[in-house]
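Student: Need a 3D model of the following:
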Amino acid sequence: MIDLDDTDRALLRLLAQDATRGAGAMGRALGISQPAAWRRIRRLEETGAIRGQRVAVDRAALGFGVTVFLGIKLATKGRVSLEDFERAVTAIPEVQVVQHVLGLFDYRLRVVARDLADFERVLRRRIMTLPGVGQVEANVLLSEEVRPGPLGAP
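Tutor: Now for the predicted structure:
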């Protein structure tokens, strides 16, 4: 675990908001020099506190107007390995996030689709045919508000 001071936390919040800003702009916003901001960013990268930079993609603008969260309970944990399921599910392009969780379900997936008919096709033809799939519960996303967490990451 890395020790973070208040400036590191503020820098993480700025990076989470817009990582495309240069170190000079980050430094000015934090009241530190550009080289100091750059050194802090490099240290956060080297220690693994920052794992790459991402672009926020507007799924609806790309034609994917439906997001569904699926709970998947595996029926045959003994016969089908978790690795087999994970390998198969991550090969489905509509599956954006795969989380192995504790609780009622074994996995939680975030799936995007063009519309409900497209989601039904993905569910029936791709997800329900995966190795070991037993029970499935779907929750359709109606709206979403993303707020930064305590250190800036959503």
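
Student: C-alpha from now on. contacts and neighbour counts both.
Tutor: Noted.

Student: now the spatially most central residue of the chain: how far from Ile32?
Tutor: Nearest to the geometric centre of the chain sits Val97, at 5.8 Å (C-alpha atoms, centre = their mean). Distance, Val97 to Ile32, by C-alpha to C-alpha, to the nearest Å: 37 Å.

Student: Kindly report the same for Val66.
Tutor: Distance from Val66 to Ile32, by C-alpha to C-alpha: 43 Å.

Student: cool, Lys77 as well?
Tutor: In terms of C-alpha to C-alpha, Lys77 sits 53 Å off from Ile32.

Student: which residues in this structure form strands?
Tutor: For the chain, the strands defined by DSSP state E cover 66-74, 95-100, 107-113, 133-140.

Student: The ones you listed into TSV, with extra columns for distance to Gly52?
Tutor: Compiled in TSV, the strands of the chain are given as follows (distance: least, C-alpha to C-alpha, whole Å):
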stretch	distance to Gly52
strand 66-74	24
strand 95-100	17
strand 107-113	21
strand 133-140	29
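
Student: do you know which of those strands lies nearest Arg43?
Tutor: strand 95-100 (27.8 Å; C-alpha to C-alpha).

Student: Now do stretch 106-126: everything it contacts.
Tutor: 59, 63-74, 92, 94-101 (C-alpha atoms under 8 Å, 6 or more residues apart in numbering).

Student: Let's see this one next, to set against the first:
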Amino acid sequence: MSSDSLDNTDRKLLDALQHDARQTVADLAQLVSLSPSPCWRRVRQLEESGVIEGYHAQLSRAKLGYGVTGFVHLQMDNHSPDIMAAFEREVVALPQVLSCHNLSGRYDYQIEAIAPDLESFSQLVRVKIRSLPGVKEISTSFSLKEVKRAGTLPVN
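Tutor: As a prediction, the model looks like this:
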């Protein structure tokens, strides 16, 4: 299923589920003007096609003790498939890493990571990230204020 094959009802369901995934099928059905059975089938189809990848709780970083969010830009010294695969495998295993993107431009990767404080973040970068396979250069910056965190995707 692609975005082109989604109709207005699918889009309304996706939007509603992104804002509150705990809604009952009855509530969703009423929202999109369907009876519960066809609504449930549509949701299942969206799940089975991979459009809906899962359901998650959004947690508070601050209340869980993560006071620092930082971005680490990495330049690799070796771009062989084996080294890149090893790097990616190891970075995925770091629980403090929220996201990692392979980039175009000067840096090869950008990592978004969290830590309780600056000392912990420093340890993460100096001990763990610097020792990842193929890392040549590191540049780090910190978030001073989160302006927006997209919890939803546009479905229109």
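
Student: corresponding residue for the residue nearest to the centre of structure 1 in structure 2?
Tutor: With TM-score structural alignment as the criterion, the equivalent of Val97 of structure 1 in structure 2 is Ser99.

Student: Equivalent analysis for Leu12 of structure 1, please.
Tutor: Using TM-score structural alignment, Leu12 of structure 1 pairs with Leu14 in structure 2.

Student: Quick one: residues contacting that match.
Tutor: Neighbour list for Leu14 of structure 2: 52, 155 [criterion: C-alpha under 8 Å, 6+ apart].

Student: thinking again about what came up before, closest to Ile2 of structure 1 out of the strands of structure 1?
Tutor: strand 95-100 (24.7 Å).

Student: So Val66 and Ile32 of structure 1 - more neighbours on which side?
Tutor: Ranked by neighbour count (other C-alpha atoms under 10 Å), Val66 of structure 1 and Ile32 place Val66 first, with 19 against 15.

Student: correct me, but the more buried one touches Leu141?
Tutor: Yes. Using C-alpha atoms under 8 Å, Val66 of structure 1 and Leu141 qualify as a contacting pair, with a distance of 7.2 Å.

Student: Please determine how far the residue located most distally from the centre of structure 2 is located from Leu28 of structure 2.
Tutor: Within structure 2, Ser35 marks the point farthest from the mean C-alpha position, 32.9 Å out by C-alpha atoms, centre = their mean. Computed as C-alpha to C-alpha, the Ser35 of structure 2 to Leu28 of structure 2 distance reads 9 Å.

Student: got it, and Pro36 of structure 2?
Tutor: Distance from Pro36 of structure 2 to Leu28 of structure 2, by C-alpha to C-alpha: 8 Å.

Student: And for Gln123 of structure 2?
Tutor: Taking C-alpha to C-alpha, one finds Gln123 of structure 2 at 46 Å from Leu28 of structure 2.

Student: which of the two has more neighbours?
Tutor: Legend: neighbour count by other C-alpha under 10 Å for Gln123 of structure 2 and Leu28, higher for Leu28 (22 against 13).

Student: corresponding residue for the more buried one in structure 1?
Tutor: That one, Leu28 of structure 2, aligns with Met26 by TM-score structural alignment.

Student: Quick check: closest non-adjacent residue to that match.
Tutor: Distances taken as C-alpha to C-alpha, 6 or more residues apart in numbering place Ala37 nearest to Met26 of structure 1, at 6.6 Å, with adjacent residues excluded.

Student: Aligned to that neighbour, what sits in structure 2?
Tutor: Aligned partner of Ala37 of structure 1 by TM-score structural alignment: Cys39.
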